[in-house]
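1. Pasting the sequence and the predicted coordinates here, then a few questions.
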Amino acid sequence: MTLYTRFAAHLDAALDSLVSEGALPAGLERRAVTVEPPRDPTHGDLATNAAMVLAKPAGTNPRALAERIAAELDALEEVASVAVAGPGFINLRLTDDTWRAELSAILDAGDDYGRITSAAPTTVNVEYVSANPTGPMHMGHCRGAVVGDALANLLEFAGHKVIREYYVNDAGGQVDVLARSVHMRYREALGEDVGAIPEGLYPGDYLVPVGQELAREFGDAFADKPEADWLVLFRTRAVAAMMAMIRADLALLGIHHGVFASEAALQAAGKPEAAEADLRARDLVYDGVLEAPKGETPEDWEPVELPLFRSTRFGDDQDRPIRKSNGQWTYFGADLAYHYQKAENADALIDIWGADHAGTVKRIVAAVQALTGGRTRFDVKLVQMVRLLRNGEPVKMSKRSGNFVTLADVVREVGKDVVRFTMLTRKADAQMDFDFAKVVEASKDNPVFYVNYAHARIASLHRRAEEAGIDCPGADLSHLDTQELALVKLAAQFPRIVETAATAREPHRIAFYLYDLSAMFHALWNVGNDAPERRFLIVDNAALTCARLFLADAIGQIIRNGLAIMGVEAVREMN
């Protein structure tokens, strides 16, 4: 139990006491009652809105109720003072010993500090990356990959069971194009001069080894055969080769999915038909005609009856077709069936999509709501593209021409941890620049460096203490004063940050928090540059040094816990 959950329990006990006294009616809904740090830290250490939330349903004055609640809380040994502010907010100031005890709790819990345990954890399916299996991972995929993986880590740390899923789009026209592209490389491997790769095919050299392997295995058996004889085989082999490449690229980032769901297998298993039958049985799919396109109607447009999903019932601006006029599934129809499959094994679904898919969010949210009867929470997190820069100049790239910056190249140049941390230094839906020079810069403006530097400084303290002959079998935390305890107060917010970040599905909050915690630690460290008595290591005062080392160790533990959620390793030395 963390400090915040403990005081939430104290508040519940205080409210129960008022109920038993008849000062509050029984059965009031308390879910909106919070215990959190006040916005202005000068007001105290904790604040609660209990009186503001409960006064109206209780039929009483909020300030009068706040006074009664404050009197209950003021009796707690951990509370130094309680004040009622404004119309009924309650601010608490805790004793210094309470914060010292929380500092010990951080190190006692170690790697589990901030971790949430649940007797009945929910299962969350996080689907991320899901790049078309037509080539290696490039930097356009990187941000969504990191956001999705860090979110999966965060949800696990917050007590959920997590399914990490990659949707393999291996049933669309793009994989037929891939197969044709590989067939050219196959003929090339057999010695044929294929010339320039035609427009519309994938020109990248990454397909050369695939063609060579097929040539070794089959010789010239398919060199002059019609497409119908080799398309399925070449498509299967090409997708398998691309997925092996994608897995290897993701592994460089420390990303490993537990499930790879095939669109082709989904359709072969009849999932789209099952989803359609389910929705028809509930009158959520019907046969109808779409309205003519707005504006000037194309000459070749004609009204065609199609199976339509009633997405307007769920907030969409029009009903959506799930099949084309030729009977094939629309992209939406296949996607609907895929989410139908995911919802069978999860309590909540999260999709990490590129911002270019924003226009389809409303309809798929409507579909999941319909398919699950609103029982399954579904979030789509949109991720903006990353602009690559070298010394402030844009890096030009074109996937169509086969010239693009691969994820593997970037990881090898700056390192996995730099890439992962950088991708979490902005909200996912905010624009981001990735400057190869800036992300490795040793400055306060580079969060990757700044947080790692804090951890490296902490690691250095023990080496320096040992060199000075200072041994710390224990620590008397009474030596820590108000300035040092202010750092403890920020450290103690980590469990709250984990909980709120997991609820909001926003792993970047961990990166923001670690930066703030590191900044406060650096500020405390730097005070010692001008005031030697404020240094963490004072050779002739072992007791004070041990207390400050204990504080530093706790901050280092939280940095490691936060970085682990981000999938980043904490460094002990800066080169």
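-> That came in fine, so what should we check first?
2. contacts, neighbours, all on C-alpha from now
-> Noted.
3. Can you tell me the element the nearest residue to His10 once chain neighbours are set aside falls in?
-> Spatial nearest neighbour of His10, chain neighbours left out: Leu73 (7.5 Å); criterion: C-alpha to C-alpha, 6 or more residues apart in numbering. Assigned by DSSP states H and E, Leu73 belongs to helix 62-74.
4. Give me the buried positions along that helix.
-> 62-63, 65-70, 72-74 (16 or more other C-alpha atoms under 10 Å).
5. For Ala64, see how far away the closest residue to Glu67 other than its chain neighbours is.
-> Excluding its sequence neighbours, the residue lying closest to Glu67 (C-alpha to C-alpha, 6+ apart) is Val84, at 6.7 Å. Distance of Val84 to Ala64, given as C-alpha to C-alpha, to the nearest Å: 10 Å.
6. try this one side by side with the last:
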Amino acid sequence: MNLFTDFEDRIKNALESLEIVKEKRSELDFGRVNAEPPRDSAHGDVATNAAMVLSKPLGTNPRALAELICEKLRQDPDISDVSVAGPGFINVRLSKAYWQRLIARMIELGTDFGRSDVGGGRKVNVEYVSANPTGPMHVGHCRGAVVGDALANLLGFAGYEVTKEYYINDAGSQIDVLARSVFLRYREALGESIGDIPAGLYPGDYLVPVGEALKAEFGTRLRAMPEDQWLPIVKDRAIDAMMGMIREDLAALNVTHEVFYSERSLHADGATAIRTAINDLTFKGHVYKGTLPPPKGQLPEDWEDREQVLFRSTEVGDDIDRPLIKSDGSYTYFAADVAYFKDKFDRGFDEMIYVLGADHGGYVKRLEAVARAVSGGKAKLTVLLCQLVKLYRNGEPVKMSKRSGDFVTLRDVVEEVGRDPVRFMMLYRKNSEPLDFDFAKVTEQSKDNPVFYVQYAHARCMSVFRQAREAFTDLDTDSKILADAVAGRLEDPSEMQLAAKLAEYPRVIEQSAQAQEPHRLAFYLYDLASAFHAHWNKGKDQPELRFVNDKNRELSLARLGLVYAVASVLKSGLLIVGAEAKEEMR
């Protein structure tokens, strides 16, 4: 139940009943009319811009129109007060009875409060992480993993049909480098002295077990084979080993994917999928033969000053046309991207979201162009870029991991501070902004540590219930009993303020999902925790506000209902974030 959607409908109904509106209804756009929380809660519970956005097309003064709207809204029994502010904004204060019914509904819905159908079952593919399978996940992958996973959870909660996908980049030259690096470790396992790892190969110790496994499976047989025979064998084993490691790393972060899509599959059977995708673009008039001017700056590896098969991407929003087939007949990396998008579109997705690192900024326009060309504008493509994460410990930069060779692994971070702090803090800043992650700060138990503060609020909720059972040993805290107890009993202004913060949750869910900004949810959870802690602290100074009053069982039940609602929203939000709602803090 979205309070603001409810009152937006009531405000529009009030508008429809005005004679001045009836005369020009066909000329009016109600789409700009909204209902939202006022900037200052002292002004009321709901604010609307209705008079401000409709006064001009109606040819009237905003304040005069606002007064007409107020007259209609005052007839609503759920509204206790309505007033005009400034040039024509309308502030609405809701009745206590309405708040009590809403809290009861929150209790009945539990962790489903806030669940929305705004997505309308729209099929969305969220592809995230998609790291090259050449080693363990590093902290740069960590942010994209959390953003993608939380966004997918959020979209699912908001009524979208979501598929979480990982694209395995297992067809490029980096896989040849991986295989040769593993073969070196295989030789080492056989007892050879390999010396320093040659430049260009992967130096990390994580490849040692892969070499040992090859020795256990093949003995010395691979050593006797020429490279063209052992290379494909080692490639397969290396990719399997790396993907096993990556899955374990992601599992440690509570990140899951439903689909792991192999780039190599696009090149199978003579690259049928790629050829089909190019033929489809050709049929639609998006492909031609030609040459490209040299790009500014350093030339990319696949640039040729020869006639190639080109994608006419400038006609669908790109900066330059893109090569699909080189002059020697081989496909470009970009051709596989086209085939991959077509595969997603053919699987029936209405929207594709790519969560990529900041270094992929140059891919955005070309991918958007592919989406327009392949789908004919029917599918939407969004690229979310995650900026860099800088690691600190007490303000000092963190050194690289020996195991990886040249970077800090995701597993290093999770094992040191825990999954929940990592996930929450990776969302505690918008993905397009750089993030500083300090190991010391994310583990301290204080208000300045957002994840601790939010989990502590949920643990406090649970402690209230334990306290209540001590005060009333036969207490039944079934959600229906709590919901029934609320009516007529929750009336204190501070209780209403806490309820108002809870009421924002469905709106936060819908707006965060539509904007594809999961960080908004993390911010909201912190604000809700802050409101709950503030109300808790009032009970220290004013015993009559405490949740449990051993002299008043019915009032205690009603307040337990409010606590139940807080705990449910915190748990719901933490589940979407991918963190645990703690029962106790140790």
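-> That came through fine. If you're wondering where the values come from, they're calculated on a predicted model, not measured in any experiment.
7. where does the TM-score land?
-> Once superposed, the chains reach a TM-score of 0.93 (TM-score structural alignment, normalised by the length of the first structure), with 573 aligned residues with a C-alpha RMSD of 2.5 Å.
8. before we move on, back to that, kindly indicate which of the buried residues of helix 62-74 of the first structure lies nearest Asn91 of the first structure.
-> Ala70 (8.6 Å; C-alpha to C-alpha).
9. residue contacts, the spatially closest residue to that closest one that is not a sequence neighbour?
-> Counting by C-alpha to C-alpha, 6+ apart, Val82 is the residue found nearest to Ala70 of the first structure once chain neighbours are left out, at 6.1 Å. Counting by C-alpha atoms under 8 Å, 6 or more residues apart in numbering, Val82 of the first structure touches 70-71, 73-74, 90-93.
10. one more time with 10 Å, if that's ok
-> 43-44, 46-47, 67, 69-75, 90-94 (C-alpha atoms under 10 Å, 6 or more residues apart in numbering).
11. hmm, back to that, now list whatever residues contact both of Val84 and Ala64 of the first structure.
-> Joint contacts of Val84 of the first structure and Ala64 (C-alpha under 10 Å, 6+ apart) are 51, 70.
12. in stretch 529-541 of the second structure, what counts as buried?
-> Neighbour-count burial for stretch 529-541 of the second structure flags 529-533, 535-536 (criterion: 16+ other C-alpha under 10 Å).
13. Can you classify the residue in the first structure sticking out farthest from the centre as helix, strand or coil?
-> Computed with C-alpha atoms, centre = their mean, the residue of the first structure farthest from its C-alpha average is Asp224, at 48.9 Å. Following DSSP: H, G, I helix; E, B strand; the rest coil, we place Asp224 of the first structure in the coil state.
14. cool, and the one 4 residues further on?
-> Secondary structure for Ala228 of the first structure, judged by three-state DSSP, is helix.
15. Residue in the first structure paired with Tyr354 of the second structure?
-> In the first structure, the residue paired with Tyr354 of the second structure is Asp351, using TM-score structural alignment.
16. So its match belongs to a helix, correct?
-> No - secondary structure of Asp351 of the first structure (three-state DSSP): strand, not part of a helix.
17. That one contacts Glu127, correct?
-> Yes - using C-alpha atoms under 10 Å, Asp351 of the first structure makes contact with Glu127 at a distance of 5.0 Å.
18. what's the distance between the residue nearest to His10 of the first structure and Val147 of the first structure?
-> Where Val147 of the first structure is concerned, Leu73 of the first structure sits at a distance of 41 Å (C-alpha to C-alpha).
19. follow-up on the earlier one: that's a helix at the residue nearest to Glu67 of the first structure, yeah?
-> No - according to three-state DSSP, Val84 of the first structure belongs to no helix; its state is strand.
20. what about it, neighbour count?
-> Under the neighbour criterion other C-alpha atoms under 10 Å, Val84 of the first structure is assigned a count of 19.
21. Contact partners for it?
-> Counted by C-alpha under 10 Å, 6+ apart, Val84 of the first structure has contacts 47-48, 51, 63-64, 66-67, 69-70, 90-92.
22. quick check, nearest of those residues to Leu28 of the first structure?
-> Distance to Leu28 of the first structure, by C-alpha to C-alpha, is smallest for Ala51 among those, at 11.9 Å.
23. can you map out the helices along the stretch 401-550 of the first structure?
-> With helices called from DSSP state H, counting those that start in this stretch, the stretch 401-550 of the first structure shows them at 407-414, 416-423, 447-467, 482-491, 494-504, 508-530, 542-566.
24. Can you say which of those is nearest to Ser311 of the first structure?
-> helix 494-504 (25.3 Å).
25. counterpart of that closest one in the second structure, which residues?
-> Using TM-score structural alignment, helix 494-504 of the first structure pairs with 505-515 in the second structure.
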